[in-house]
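S.K.: 3D, please:
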Amino acid sequence: MSRFDDAAPNTLFKSLEKAEVGEALPATATLLDAAAFNEAGLIPAIAQQHDSGEVLMMAWMNREALEETLRTGQVCYYSRSRQKLWRKGETSGQQQRLKSAALDCDGDTVLIKVDQTGPACHTGRRSCFYIQLDAEQAAVTSEPMIDPKALYGA
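M.R.: Below you'll find the model as predicted:
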């Protein structure tokens, strides 16, 4: 039981701004009830390599994907194009093992710290963020680690 359990879902994250480090918080299910999933029932999830801090990718999770990730330790997303759960690495073998998960201060984004096996990007690159921008031009900053045809057999 925490002092935040009686907070209305629409004010829960605001009330957590005053929480002390180590203070008891509401159950995960209560926090997910208050999380800001969009009109499609999705929340953005940023995957970051747990030991290096490298940002690997951004994908979407629905509540089921997030709960499965927390329960199993194997990262699961929601594929908008396929309209179904997508267990990272199920076709490529390039899995993400969960190290930690955190909601941001507004409850509208999830940060997933992972241990990534091989490339995270469908292009075969370690990170999906390989197109660097400046005010004038863009540049590709990394080579594929693995040919995508070898990952997906296409």
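S.K.: Please count neighbours and contacts with C-alpha atoms only from this point.
M.R.: Fine.
S.K.: Just give me the neighbour total for the spatially closest residue to D147 that is not a sequence neighbour.
M.R.: Excluding its sequence neighbours, the residue lying closest to D147 (Cα to Cα, 6 or more residues apart in numbering) is G124, at 5.7 Å. G124 has 22 neighbouring residues, counting by other Cα atoms under 10 Å.
S.K.: wait, what's in contact with G124?
M.R.: 144-148, 151 (Cα atoms under 8 Å, 6 or more residues apart in numbering).
S.K.: In this protein, what residue spans correspond to helices?
M.R.: 12-16, 28-34, 63-72, 148-152 (DSSP state H).
S.K.: so can I have CSV of the ones you listed showing mean neighbour count and distance to R82?
M.R.: Formatted as CSV, the helices of the chain follow (neighbours: other Cα atoms under 10 Å; distance: least, Cα to Cα, whole Å):
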stretch, mean neighbour count, distance to R82
helix 12-16, 17, 32
helix 28-34, 15, 24
helix 63-72, 17, 14
helix 148-152, 14, 16
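S.K.: Proceed likewise with the subsequent sequence, for comparison:
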Amino acid sequence: MTDLKSAPLWEAIKWNDDGLLPVIAQDYQSGTILMMAWMNPESLEQTIKLGEAVYWSRSRQKLWHKGETSGHVQKIHDVMLDCDGDTLLLKVDQVGGIACHTGRNNCFFRSLEGNDWKVNAEVLKSPEDIYGK
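M.R.: I've put the predicted structure just below:
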């Protein structure tokens, strides 16, 4: 395989000042937005090579292969770059149906109602059962 960083695909990407790119993960079948995360050049390269989502964890300052602990990996079906070149959309198969560390299908489980947030999705599996904490 050639070095992806020398490929034309790299020239179209506009990394932010921290060398990161926001990424939206979307279920490739239902269209549900599962989560938002960040990638750096190495995580994007790993995502392309592995065919599974690898993000950059800003809190841990390291690569994060989605599902490495939980088993809930994201298998890539499509990688799309927006018109400005500054956001990626990953269309994925969410293994196990759980994308959020809270045990829900997706991370967008709160809806604004009046001046408060209402939880709109149930926990499918407790985080203690997923992570053993």
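S.K.: still on that earlier bit, closest to Q94 of structure 1 out of the helices of structure 1?
M.R.: helix 148-152 (8.3 Å; Cα to Cα).
S.K.: What range does that closest one cover in structure 2?
M.R.: Helix 148-152 of structure 1 corresponds to residues 127-131 in structure 2, going by TM-score structural alignment.
S.K.: can you give me how far that stretch is from the chain middle?
M.R.: Mean-position distance between stretch 127-131 of structure 2 and its chain equals 19 Å (Cα atoms, centre = their mean, to the nearest Å).
S.K.: One more: stretch 121-136 of structure 1?
M.R.: 18 Å.
S.K.: For that stretch, measure first residue to last.
M.R.: With Cα to Cα, to the nearest Å as the measure, the ends of stretch 121-136 of structure 1 fall 26 Å from one another.
S.K.: circling back to that earlier point, could you dump the contacts of G124 of structure 1 into TSV and include distance to N62 of structure 1?
M.R.: Listed next are the contacts of G124 of structure 1 as TSV, based on distance: Cα to Cα, whole Å:
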residue	distance to N62 of structure 1
P144	29
M145	29
I146	29
D147	30
P148	27
L151	25
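S.K.: from those, which is closest to T72 of structure 1?
M.R.: After measuring these against T72 of structure 1 - Cα to Cα - the closest member comes out as L151, at 23.7 Å.
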